[in-house]
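Q: Sequence first, then the predicted structure:
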Amino acid sequence: MNYWIGVASKDHVALGVAGGFCQLCHGKSAPLNKMKAGDWLIYYAPKQSLKIKEPCQEFIALGQVLPGETYSFEMAPGFVPFRKNIDFLKKIQPVPLQAVAQFRLWQEYRSRLRFGHFQIPEELFDFIVSGMKRA
């Protein structure tokens, strides 16, 4: 089992949570193909919306990768991103980036947020999830 962080705006994450899927890195398939059934994904939202610069800076969604292949989905004419199905937990609370920034392991991973998708160790995953499950 592996643990991942995906980066997307809060409004885009909400679409995925409602639909039971994830899209990463502007719809590319490569990051999704790295994730296998049973892996866990935490979504971090740097902004509220892709088009507005209002910050969010929270870890906002948690889900487990479901069995099945990466698939394409036409969202709009000419825009066909790739998706992977995820079973998102419903009762979680957001965890501010500031709360995670204090954890010693985070210092090694914080610069990776700009990549949109990266693997983290179980210890860091457990730390973030412990805050999310306090709901």
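A: Ah, there it is.
Q: CA atoms for contacts and neighbours, from now on please.
A: Will do.
Q: Could you count how many residues lie near S111?
A: Residue neighbour count, defined by other CA atoms under 10 Å, stands at 9 for S111.
Q: part of a strand, is it?
A: No: residue state for S111 (DSSP: H, G, I helix; E, B strand; the rest coil) corresponds to helix; a strand is not indicated.
Q: what about it, distance to I42?
A: For S111, the distance to I42 (CA to CA, to the nearest Å) stands at 16 Å.
Q: biggest strand in the chain by residues?
A: strand 55-65 (DSSP state E).
Q: quick one: the closest residue in space to L50 that isn't next to it in sequence from K51, how far?
A: Counting by CA to CA, 6 or more residues apart in numbering, the nearest residue to L50 once its immediate chain neighbours are dropped is S9, at 5.6 Å. Taken as CA to CA, the spacing of S9 relative to K51 amounts to 9 Å.
Q: so what's the residue nearest to the spatial centre of the chain up against?
A: Compute the mean C-alpha point of the chain, and by CA atoms, centre = their mean the closest residue is Y43, 2.3 Å away. Going by CA atoms under 8 Å, 6 or more residues apart in numbering, Y43 touches I5, G6, V7, A8, V13, F59, I60, A61, L62.
Q: What are the boundaries of the helices in this structure?
A: Along the chain, counting by DSSP state H, helices occupy 10-19, 30-34, 97-101, 106-109, 122-132.
Q: Can you add mean neighbour count and distance to P55 and give these back as a markdown table?
A: Shown next, in a markdown table, are the helices of the chain (neighbours: other CA atoms under 10 Å; distance: least, CA to CA, whole Å):
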| stretch | mean neighbour count | distance to P55 |
| --- | --- | --- |
| helix 10-19 | 17 | 10 |
| helix 30-34 | 17 | 24 |
| helix 97-101 | 14 | 11 |
| helix 106-109 | 12 | 20 |
| helix 122-132 | 16 | 19 |
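Q: A further structure is provided below for comparison with the first:
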Amino acid sequence: MKHTISLFDLPAPRQNWIAVASAEHARRGCAVPQQGFMQVCHGKCAPLKRVQPGDRVAYYAPTVTLGGKDRLQSFVSIGLVQPGVPYAFDMGGGFVPFRRDVVYVPAQEAAITPLLDSFEFVQDRTRWGYSFRFGLFKVSDADMRLIANAMQADAGLLYLA
């Protein structure tokens, strides 16, 4: 059984991250309760080392499928990074990406478009997608709260209250 974070385990200050993946891949990470995980940047380890236990992560999906033309542009999951370090996971077929454990909170998928004018990280509305090209980037507490509210996630479970 995996360790889950209690209020007393959380480091301060917590950071907030947006991870980018297709909805199909992001949904796979939160499909099994209490066995959630995150993978970023096609399974690279280095970006996951920047993420720490207690940090919040929201997954943004530009498309439904990897490389697909099936545009989604929505946040699909949100949760808390668990204790531990990135670890390799054999998905078969020679693909061994790195993961971190995450406990996802119940949430509804939410379109990004209605939020764009309120985000602090969006400097230029005409180029709002630029930050997402990095696959993983930090955002403010205010931006994470905005995402959590749009997803109807319990802010208390994310220690945002």
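A: Right, received. Where do you want to start? The structure displayed is predicted, hence computed values, not measured ones.
Q: if we can go back for a sec, please name whichever of the helices of structure 1 is nearest to G116 of structure 1.
A: Distances from G116 of structure 1 to each of the helices of structure 1 were compared using CA to CA; the minimum, 8.9 Å, belongs to helix 30-34.
Q: Have a look at how far, on average, the closest one is from structure 2.
A: After superposition onto structure 2, the average distance of helix 30-34 of structure 1 to its aligned residues comes to 0.9 Å, using mean CA distance after the TM-score superposition for structure 1.
Q: For Y43 of structure 1, what is the corresponding residue in structure 2?
A: Residue mapping for Y43 of structure 1 onto structure 2 gives Y59, with TM-score structural alignment as the criterion.
Q: oh, I was asking about S130 of structure 1
A: S130 of structure 1 maps onto N149 of structure 2 when the alignment is built from TM-score structural alignment.
Q: Now check F59 of structure 1 against structure 2: what is it aligned to?
A: Looks like F59 of structure 1 aligns to F75 there (TM-score structural alignment).
Q: doesn't V57 make contact with that match?
A: No: if you go by CA atoms under 8 Å, F75 of structure 2 and V57 don't touch, sitting 10.6 Å apart.
Q: Any idea how many residues pack against R83 of structure 1?
A: For R83 of structure 1, the number of neighbouring residues by other CA under 10 Å comes to 23.
Q: same check, this time on the one 4 residues further on
A: Other residues within reach of D87 of structure 1 by the criterion other CA under 10 Å amount to 18.
Q: if I look at it, how far off is E123 of structure 1?
A: D87 of structure 1 sits at a distance of 21 Å from E123 of structure 1 (criterion: CA to CA).
Q: Stretch 47-61 of structure 1: which residues count as buried?
A: Across stretch 47-61 of structure 1, burial judged by 16 or more other CA atoms under 10 Å covers K47, Q48, S49, C56, Q57, E58, F59, I60, A61.
Q: What residue in structure 2 is paired with E74 of structure 1?
A: The criterion is TM-score structural alignment: under it, E74 of structure 1 has D90 as its aligned partner in structure 2.
Q: ah, wrong one, I meant L89 of structure 1
A: L89 of structure 1 maps onto V105 in structure 2, with residues paired by TM-score structural alignment.
Q: Verify the contact between that match and I78 for me.
A: Yes: if you go by CA under 8 Å, V105 of structure 2 and I78 touch, sitting 6.2 Å apart.
Q: out of these two, which sits in the busier spot?
A: Counted by other CA under 10 Å, V105 of structure 2 and I78 do not tie: I78 has more neighbours, with 30 against 19.
Q: Compute the number of surrounding residues for the closest residue to the more buried one other than its chain neighbours.
A: Among residues not flanking I78 of structure 2 along the chain, A58 sits closest, at 4.2 Å (CA to CA, 6+ apart). Burial of A58 of structure 2 is recorded as 24 neighbouring residues (other CA under 10 Å).
Q: Would you quantify the distance from A58 of structure 2 to A21 of structure 2?
A: Noted for A58 of structure 2: a distance of 11 Å to A21 of structure 2, by CA to CA.
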